[in-house]
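Asks: Next comes the sequence, and after it the predicted model I'd like to discuss.
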Amino acid sequence: MESFTEKWFGFQPEILPEQFVGRMLSARSTKTFADTDAANMAYLKARERLLNVNEWGAYTNEALADFQLVDENGEKVSGKAAKGLRIRIDIPGPGTFEGEGFDWALIEEMEEDAREDLEYVAFRVRPAANPEKKKSEVAHFYNPQSTSTMVVYRDDLSVTCAIYDRNLSANTEHTTNLADKMRNAVVGNLAASGLSGVQWQALVDALWGEMA
């Protein structure tokens, strides 16, 4: 399968950016099943839960934050993750002025492939502007070079849920609001130092649902 590359940390999708600046974090959870039918069922369930972004907070008992898919105008979307949709993120504590209390991200790339013994779905998220405002400043605690790549894959009888954060740094350059700069410096550095990885681990562990 050309779309998949085996690297130092299991299988990773081609849409995963190279690490070139800042910090990187990864969260991963793998289960191995007795037969192909059980592995397929587990993959399909984890895939469904990964794409159901609006329920991420419920899956983790709000250990992460509240996530809401929206369209390019900021209107709520009830469906599943798709390229071009935004994610409105409500994390504990104060939000940004530019984001009107929220952090915003764009699902900028998505891929999916399958064959008999290997299948996966993945999408990449990047900090973005508040779609409800005309200004183009990034409204997120991370710099726009930072990304999160979410993936669920089945390799024969093993199913893995993983999130890869790459090129993490606080967003202090892509906003002109002083309060936002200060807030992003604190939140962004805490997240990049490891808090984001802890929270993402809670999510990948929760994607199994009742199988956990």
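Replies: Perfect, I can see it now. Numbering: from 1, shown residues only.

Asks: Please make it C-alpha for all contacts and neighbour counts, starting now.
Replies: Noted.

Asks: Would you map the strands across this structure?
Replies: For the chain, strands defined by DSSP state E occupy the ranges 4-7, 10-13, 23-32, 66-70, 86-90, 103-114, 118-127, 147-155, 158-168.

Asks: So what's the residue count around T30?
Replies: 15 (other CA atoms under 10 Å).

Asks: how about it, what does it touch?
Replies: Going by CA atoms under 8 Å, 6 or more residues apart in numbering, T30 touches 158-161.

Asks: same question, V152
Replies: Contacts here follow CA under 8 Å, 6+ apart; on that basis V152 touches 43, 46-47, 50, 120-122, 159-162.

Asks: Can you add distance to R28 and neighbour count and give these back as CSV?
Replies: What follows is the contacts of V152, written out as CSV (distance: CA to CA, whole Å; neighbours: other CA atoms under 10 Å):
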residue, distance to R28, neighbour count
Y43, 14, 27
A46, 13, 25
R47, 14, 21
L50, 13, 27
Y120, 14, 25
V121, 15, 20
A122, 14, 24
V159, 11, 25
T160, 7, 24
C161, 6, 26
A162, 4, 25
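
Asks: mind checking the longest helix of the protein?
Replies: When the chain is scanned for its longest helix (criterion: DSSP state H), the result is helix 36-51.

Asks: Tell me what angle it forms with strand 147-155.
Replies: 170 degrees (axes from the mean of the first three to the mean of the last three CA atoms, to 10 degrees).

Asks: sorry, back to before: out of the contacts of T30, who's nearest G84?
Replies: Set against G84, the nearest of the contacts of T30 by CA to CA is C161 (22.4 Å).

Asks: For that closest one, give its distance to E100.
Replies: Counting by CA to CA, to the nearest Å, the gap from C161 to E100 is 32 Å.

Asks: same check, this time on F11
Replies: For F11, the distance to E100 equals 37 Å [CA to CA].

Asks: Second structure for comparison follows:
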Amino acid sequence: MKPKKVPGIPSQVSGGYHDTESIQKIQNIHEIDSKFNILKDRFFNINEWGSYCVKHTVEFNHCDPSGKLVQRSPQIGDYINILLTKINNPKVEDYQWVQIDMIDNTNPDRLMIQCRPSKLPGNEFAGKTVHFYSSGSSSTFIISKGKDYIKMSIYGRNEKINKDAGFISNIKNKFFTLTGMTGSSKIQWKCIADGIVDIK
């Protein structure tokens, strides 16, 4: 199966990819706007994303450009760190770090946040990418609405192992990337997308 061609999503050139989509059909069309507003609130509250996936332990932290945890709508240049498994007293390097490089809210029916693996905040011009994928990969999160549905999508493109992370980190990156390619990371993304879009 080829990757979907979606407006605003980087072209797939090489490496792995995934297309994760979750749709909630809405029978009463008069509820679409109100449910989409709830979805927008969830979408922009990044710190709570992990709570919508009850089957897997995933933690998301929204940080400003200095790396400080914040509770606000995301902005270009902000960071998100992600803890994929529960760890007692995790170190900063135990997280997967991405930086938001694009936000598109020009279409009221479709909102987008795009991230790329990053170095630690404050180390934009030094240090190593702290993520199991290389900086050339991308993750794009989109919410949208139609005549009878609301939808959350997550698209990964050009996912390659980050080989520039030090010896121990390289071993971990290979492990995470291989398990991701066999479907475990897609299962986590699907769980999160399903949970966020599930609005009663």
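Replies: Yes, it's here. In this text the structure is predicted, and so the values were computed from the model without any measurement.

Asks: List the buried residues in the longest helix of structure 1.
Replies: 39-40, 42-51 (16 or more other CA atoms under 10 Å).

Asks: Map K40 of structure 2 onto structure 1.
Replies: Matched to structure 1 by TM-score structural alignment, K40 of structure 2 sits across from R47.

Asks: Excluding chain neighbours, what is closest to that match?
Replies: In space, and not counting its chain neighbours, R47 of structure 1 is closest to V152: 6.0 Å by CA to CA, 6 or more residues apart in numbering.

Asks: Which residue in structure 2 aligns with N171 of structure 1?
Replies: When structure 2 is aligned by TM-score structural alignment, N171 of structure 1 is paired with N162.

Asks: Next, the contact list for its match, please.
Replies: So N162 of structure 2 contacts 129, 131-135, 170, 173-174 (CA under 8 Å, 6+ apart).

Asks: Any quick PyMOL command for the buried ones out of these?
Replies: Written as a PyMOL command, the selection of buried residues from the contacts of N162 of structure 2, which uses 16+ other CA under 10 Å, is:
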select buried, resi 129+131+132+133+134+135+170+173+174
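
Asks: which among the contacts of N162 of structure 2 gets closest to T106 of structure 2?
Replies: When the contacts of N162 of structure 2 are compared for distance to T106 of structure 2 (CA to CA), S135 comes out closest, at 26.2 Å.

Asks: wait, what's in contact with the closest one?
Replies: 116-118, 129, 162.

Asks: Tell me the one among those nearest to K86 of structure 2.
Replies: Nearest member of the contacts of S135 of structure 2 to K86 of structure 2, counting by CA to CA, is P117, at 20.5 Å.

Asks: How about the closest one: what's its closest non-neighbour residue?
Replies: V98 (4.2 Å).

Asks: can you check K76 of structure 1 too?
Replies: Sequence neighbours aside, V70 is the residue nearest to K76 of structure 1 in space, at 4.3 Å (criterion: CA to CA, 6+ apart).

Asks: Quick one: map the one you found onto structure 2.
Replies: Under the alignment (TM-score structural alignment), V70 of structure 1 maps onto C63.

Asks: That match against D78, yeah?
Replies: Yes - with contact defined as CA atoms under 8 Å, C63 of structure 2 and D78 form a contacting pair (5.9 Å).

Asks: how about N170 of structure 2, what's its partner in structure 1?
Replies: Aligning on TM-score structural alignment places N170 of structure 2 opposite K181 in structure 1.

Asks: Please name the nearest non-neighbouring residue to its match.
Replies: Closest to K181 of structure 1 by CA to CA, 6+ apart is T172, at 4.7 Å.

Asks: Tell me the spacing between that neighbour and N189 of structure 1.
Replies: For T172 of structure 1 relative to N189 of structure 1 (CA to CA), the value is 11 Å.

Asks: repeat for D205 of structure 1
Replies: On the measure of CA to CA, D205 of structure 1 and N189 of structure 1 end up 24 Å apart.

Asks: and what of V21 of structure 1?
Replies: In terms of CA to CA, V21 of structure 1 sits 14 Å off from N189 of structure 1.

Asks: And R166 of structure 1, by the same measure?
Replies: Taking CA to CA, one finds R166 of structure 1 at 14 Å from N189 of structure 1.

Asks: neighbour-wise, which of the two wins?
Replies: R166 (23 against 20).

Asks: so that one makes contact with V125?
Replies: No - with contact defined as CA under 8 Å, R166 of structure 1 does not count as touching V125 (10.6 Å).

Asks: which residues are in contact with both of these two?
Replies: 147-148.

Asks: coming back round to it: which of the buried residues of helix 36-51 of structure 1 lies closest to S196 of structure 1?
Replies: L50 (17.0 Å).

Asks: List the contacts of the spatially closest residue to that closest one that is not a sequence neighbour.
Replies: In this structure, L50 of structure 1 finds its nearest non-sequential neighbour in L207, 6.6 Å apart by CA to CA, 6+ apart. L207 of structure 1 makes contact with 45-46, 49-50, 59, 161, according to CA under 8 Å, 6+ apart.

Asks: Just give me which of those are shared by structure 2.
Replies: Contacts conserved in structure 2 for the contacts of L207 of structure 1, counting by both residues aligned by TM-score structural alignment, their matches' CA atoms under 8 Å: 46, 49-50, 59, 161.
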